[in-house]
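Undergrad: model this:
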Amino acid sequence: MVVRVLWMTCMLVLGASVVTPQTMNAADESDYYRIVSIEVAEASDSRSANWQPAPDGLVLEVSGLTVMDDSRIAVAIRKGEIWTMDGVYDDPPSNVKYEKFASALHEPLGLLWHNDSFYVTQRSELTRIRDRDGDHVADEYLTVAKGWGVTGHYHEYAYGPKLDHEGNLWITLNIGLGLKGDQLARTVKNKTLGYRQGLWRGWGMKVTADGDLIPVCAGMRSPSGLGANADGQMFYTDQQGNWVGTNTLHHMRSGAFFHHAESLASIDHPESPITDVASVPDGLPFPDAMKAFPQLVPPVVWFPYKKMGQSATDIMLDESGGKFGPFAGQLFVGEFTQASIHRVFLEQVNGEYQGACFPFRSGFASAVLRMAQGHDGSMFVGLTNRGWSSLGAASYGLQRLVWTGETPLEIKEMRAKHDGFELTFTKPVDVKTAADPASYTMSSYTYLYQSSYGSDEIQTQSLAIREARVSEDGLRVHLVVDGCREKFVHELNAIGVRGRGGDPLLHTHAYYTLNQIPASE
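TA: Next up is the predicted model:
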């Protein structure tokens, strides 16, 4: 039986060919982060004569990816199988060994190796899969959790799991889009708001060690990426569409509502932590919508559309301690349509997360859907475009991103201050250029909160940078900025800044989501 999988409908006609200067600098990026192809469909890269190809018939459309305790990794694929792969750390990986571990899974969209078992979220349940007799083939499939609605709508994907620091497993549930006919008859019907969806559709769910399935937060559209930060707090990414102005990153916590209103169909359930929603505004700027809708929580980070991708996917924390370059402790977010990866710096202001996103690495062979960090600090990248538009010459595959040991000149961190922002660089900058306010430009904007598809940038203002103070070591610059606005994205272009050797920034742009302005120090 062929299962029709349409993971990324928000990417159907969104102009995948659009390339922006700040995100496409592949020749320079490769000096610092090198892409190694392990198995890439339709790739034209040259390989050694003893290259070991994937077994005949294996279509490596990676939908789940996890690193095991030894030298192996494992992937879940769209066909509903789990494969383990050894030899993937070799450079070049000319003798990769493949073993099929499990099959007959229903649309696996995540994979986790934990407690000597695989955990995978299928369309209707979270499953633990084990090898009891040591022959490297699964012989036990155990249901860990189930109980969310499946009406039969193709868009009702289930993603995960990912692990928090307390041992809980987290999953996210896609919203059903445009339910019709019998699908409507089988959905929860919120009496107050009139929204109809399967139970817990558009929700983030937590599964405890005892197997309890707990609804945590709502408002998700296509939450295909989730993961923990260095503090063990859980985050997810969402993709532009109805109720979602552009791609976003959110902090998952109990009772939070993010944006997609149809997830509120489940708030009548006795286990819902969200209650008392009387009405939902439609067509207001997001800051105004928050005032009219107290339950609405802003994104931790907005990813401006096309400037920072068109379809956000997986989240990976750099836990390498420096083996993957100068960004330890930061998050990396996959991008489907532009076949790239972005970087995110987060901070807490008044107890709430907010932060900045930056371009990081483009030029992958196909759409980036899954990422996992290897034991050596490198990043494994699972690819599949499922026939939709994405940059790259391949339709699926597996690649590995390796730090060359050379540190790029980048804006490493961007922190909010009461009078502007503080930039931290990966290497010392030239004082003359970094202290010149003319080396920078900045603007701010927001998005519409609306039931229509996406949003343009609205209420855009140019901001004056009055002063740029450079630290003695040349690693920090304090920008004094007029007119910063809470709940707005602040777009920075540090085009004039140079390193001490005269080299420009590898990526000049940063996008800070300023939900709260810190108090004066």
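
Undergrad: can we go C-alpha only for contacts and neighbour counts from here?
TA: Will do.

Undergrad: who's in contact with stretch 246-253?
TA: 204, 216-217, 233-240, 258, 298-305, 309-312, 353, 447, 454-455 (C-alpha atoms under 8 Å, 6 or more residues apart in numbering).

Undergrad: try 6 Å
TA: 234-240, 299-303, 305, 454 (C-alpha atoms under 6 Å, 6 or more residues apart in numbering).

Undergrad: go on, stretch 72-80?
TA: By C-alpha under 6 Å, 6+ apart, stretch 72-80 touches 61-67, 82-86, 103-107.

Undergrad: just the buried members of these?
TA: Applying 16 or more other C-alpha atoms under 10 Å to these, the neighbour count classes 61-67, 82-86, 105-107 as buried.

Undergrad: Quick check: of the residues you listed, which lies closest to Val429?
TA: Each of the buried ones among the contacts of stretch 72-80 was scored against Val429 by C-alpha to C-alpha, and Val67 proved nearest at 37.1 Å.

Undergrad: one more, for comparison:
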Amino acid sequence: MKLKFDAKQALVFLFIALACENNSDKKTTMEISADGFILQESDLPAYEKNIDHRGLLEALGDRHGESMRTGEHIYTNTCATCHGDPEQEGSLPTAFKFWEGTFKVGNDPYSIYQTLTRGHGAMPPQVNLTPVEKYDVIHYIRETFVAPENPTQYLALNEAYLAGLPAGSSMGPEPREYKPWAEMDYGNFLINTYELVPADAAPRQRSTGPVQPLPDEDFSKANFAYKGIAVRLDEGSGGVAAGNAWMLFDHDLMRVAGGWTGEGFIDWEAILFNEKHNISPRTIGELHFENETGPGWAHPRSGTFEDPRFQARDGRRFGPLPRDWAQYKGLYEYEDRTIVSYTVGDTPVLETFGVAYSGDRPVFTRTLNLSPSGELLKMRVAPVGTEVALMGSGAELVEENGYQLLHVTATDPIKIKLFLAAPGFTGLQEYVRNAAPAESLSAFISGGPARYPQLLETAIIPGEQEGAFQVDILNPPFNSPWKNQLRLSGLDFFKDRNKGVVCATDGDVWLVEGFTENEGKLTWQRIASGLFQPLGIKVINEEIFVTCRDQIVRLQDYNGDGETDFYESFNSDHQVTDHFHEFAMGLQADAEGNLYYAKSARHAREALVPQHGTLLRVSPDGERTDIIATGFRAANGVCLNPDGTFIVTDQEGHWNPMNRINWVEEGGFYGNMFGFNPPADSTDSGMEQPLVWVERERDRSPSELLWVDSKKWGALNGKLLSFSYGYGKIYLVPFEKLDGQVQGGIVELPLPRFATGVMRGRFNPEDGHLYLCGLSAWGSTQPQLGGLYRIRMTDTPVNLPVGIQAQEDGVLLTFTEKLDENSVENLDNFTVATWDLLRSRKYGSKHYNEQELPLEAAELGRDGKSVKLKIPGIQPTWVMEIHYSLESESGEAVEGLIQNTIHKLGEASSL
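TA: Next up is the predicted model:
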């Protein structure tokens, strides 16, 4: 049997939910059943009711070798990530160990099959595996781990057992290549960067090589819509990805970039689709018409189409048109209709798109409603040769410089309709005479029927872990009818703290209820879709703002059903290129209403635009964007500090010898010489130093930091947390400030790894608990695509160091609880090591000058919590690691590691 999905796909998409058959019920339930399963039997696909379990198990004897090979492939590339094996612990220490544990549901093959199929407890259902594949991995687990290592849990099969299995006649569907990115229902539009190409286009250019930075490709002739709104035109279910005809509106330039038809929407080549780096998706199928990259409308006063935007080093221009020229206002959704709103000068425009057919030949339509204008407005419709016709008064078609232009001359409001067809189309004028006239679009901008009426309920799995923290798992809706990937990337709460919003990087926003009512379940309502890589969300005065790659969107619900009727472009100053790496990360707001987010730079390449690798501030009215710090490589979000400064993390890479947590001052440069217009001084003294260099063994990819704001967190209230996207962990960040330089370290909280990378967190002011959301896509070891979690502190002492000071004679640590003096004074209970890094254009750095530092003494302070490690000859260092193995005053083990950075040494102090 040949496995039809590759290892990487299996690893990344193992936990994506199956879309069950749609139903018309208002509410779809996914509660934990009495036996602990996540999916109910009614949630499963129909074929599961007719599986020949006996036949599948009996067939294992005839195909033992093939089954073991397939099962090993699945286990090694998916299951081992969490579960590990007898030699290597998995990334989730709490995951079941087949070689030593006791099965919770049952140790027979059918019971294990039920666990894989329906999910149980913290383990989501493995919905991408077919029945044959599930029994193959079960066979491998039983014969490899259970039989030899855990024989009391091995159930031998006999006739009585086989006869008792549910009867059926099907082996289930054949294995297939799993492409969830292409199967998801994104809604009727999807915003992304797209390249429009004809069906016979040459292969892409992709620069490679060992020398960094990589050279730029020649994209001077490419037709990219960097902020492309792809709109499905034909009718049918499944959203934009399931269509057969599309138009692409570029909201940087207010142009229709082109229209195409075919089987298949795009080629899905992109980092957040099929994981391909250094690439953007292309259209596939037949491209019937296209407009070159440039303003869609002439300047309303000068009449020129000459592009005035920022010109990058490679000759391309990026960013939106000036506001006095044209401005994108947002888009409305009404049933399957998408209506774009923008202005040309002072003239408001509403535009929608359609397709009709003359025989089997498509005719694309653009319906425009324009308010009165006191000047001539000119719009590029299509190159000469494209068949174009106009219906309506107040405008005319004119040829100019190789283009067919629309001249709008009316002084009254007008409704017009453009018809476009491929060159060679005959009979368009006759077709238009029988076509429906342009309609008024005002009837479709006040809210329409709900597009996603189903409410989805999911179970909350309460944590019962021992120790200072308990983690509740707040399951997302794995059985979503829209096949959502649920890679959760941001969350925030309303004034009613029982309600919150969660965004997902696949384009969705969800309204979630049930956070504080403690009824054991959450209700999820899909309220927005089709957005461009949302990676931050903030509720301000009960309004929802979302950070997307192309804009900050304010979601407007006009009819009170919760769903978004108008995707208002609050700010679209974003300079977007085709590069895969320039994520727009996080969203915070200060007391004055300014918004903040971070924008990553290009990977292994020099910046093209000023915004690459920056921290950005957007004014409260959305009218202005300012760059307030530069030199970042992959800045994953932003934390606002009480003193008005910021914290921004960055990732190991070129000019970053290791991950860094940066305490950011306005105007600072933070080290990435591949950024836009870097300083002339490339030495370490030419940049701001980080709070701490974070070794990849501790966290391969830090995300966002958060100040603890909860009395329930006791000694940790007011302290600083750092979230790990790379390893699914949480760290405490003790720090100090010496002569204006902030320095400190990280200490891991005593929690098992989360199944996802941790992206964002918020404390709920009502219950005082920490809520986290996470995802796994690029650069994370954690296998689950998305997750939502709640962390509650118990009364158990946490026993962590919350303070660190580097002094002339050693290091002073301050713990949350009192310590045993004898354990502190025993120098064998400490190990202190240091090493240096080398910052260069190369990726990362090895260790230099590694050494273990001798301790002269360890003293416990009068408060019982302060520990002074006296270290002769201590010096500033890039990286220090302090291992400690102590006891508390009451006899509990206090063990851990602090990894810190020392830039300066303070004065020695006595305890």
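
Undergrad: Fetch the TM-score of the aligned pair.
TA: TM-score of the superposed chains, computed with TM-score structural alignment, normalised by the length of the first structure, equals 0.80; 456 aligned residues with a C-alpha RMSD of 2.9 Å.

Undergrad: show me where the stretch 51-200 of the first structure has helices.
TA: 182-185 (DSSP state H, counting those that start in this stretch).

Undergrad: same question, the first structure
TA: 26-29, 182-185, 286-292, 431-434 (DSSP state H).

Undergrad: other SSEs contacting the third one?
TA: When you say that, I think you mean helix 286-292 of the first structure. Under the contact criterion of 3 or more C-alpha pairs under 6 Å, 6 or more residues apart in numbering; DSSP states H and E, helix 286-292 of the first structure touches no helix or strand at all.

Undergrad: Need the contact partners of that helix.
TA: Against helix 286-292 of the first structure from outside (C-alpha under 6 Å, 6+ apart): Leu296, Tyr447, Leu448, Tyr449, Lys487.

Undergrad: show me what contacts the second one?
TA: By C-alpha under 6 Å, 6+ apart, the residues touching Tyr447 of the first structure are Gly245, Pro285, Phe286, Ser455, Glu457, Ile458.

Undergrad: Any quick PyMOL command for the buried ones out of the residues you listed?
TA: Here is the PyMOL command that selects the buried residues among the contacts of Tyr447 of the first structure (16+ other C-alpha under 10 Å):
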select buried, resi 245+285+286+455+457
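
Undergrad: I'd like the helices of the first structure as TSV, with distance to Arg253 of the first structure appended.
TA: Below are those laid out as TSV (distance: least, C-alpha to C-alpha, whole Å):
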stretch	distance to Arg253 of the first structure
helix 26-29	35
helix 182-185	29
helix 286-292	18
helix 431-434	39
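
Undergrad: most packed of these?
TA: For the helices of the first structure, the largest average neighbour count (mean count of other C-alpha atoms under 10 Å) is found in helix 431-434, namely a mean of 20.

Undergrad: what's that helix aligned against in the second structure?
TA: Mapping helix 431-434 of the first structure onto the second structure (TM-score structural alignment) gives residues 821-824.

Undergrad: Ok, stretch 366-374 of the first structure next?
TA: Using TM-score structural alignment, stretch 366-374 of the first structure pairs with 756-764 in the second structure.

Undergrad: Give me the contacts around that stretch.
TA: Taking C-alpha under 6 Å, 6+ apart as the rule, stretch 756-764 of the second structure contacts 490, 703, 723-728, 769-776, 782, 784, 786.
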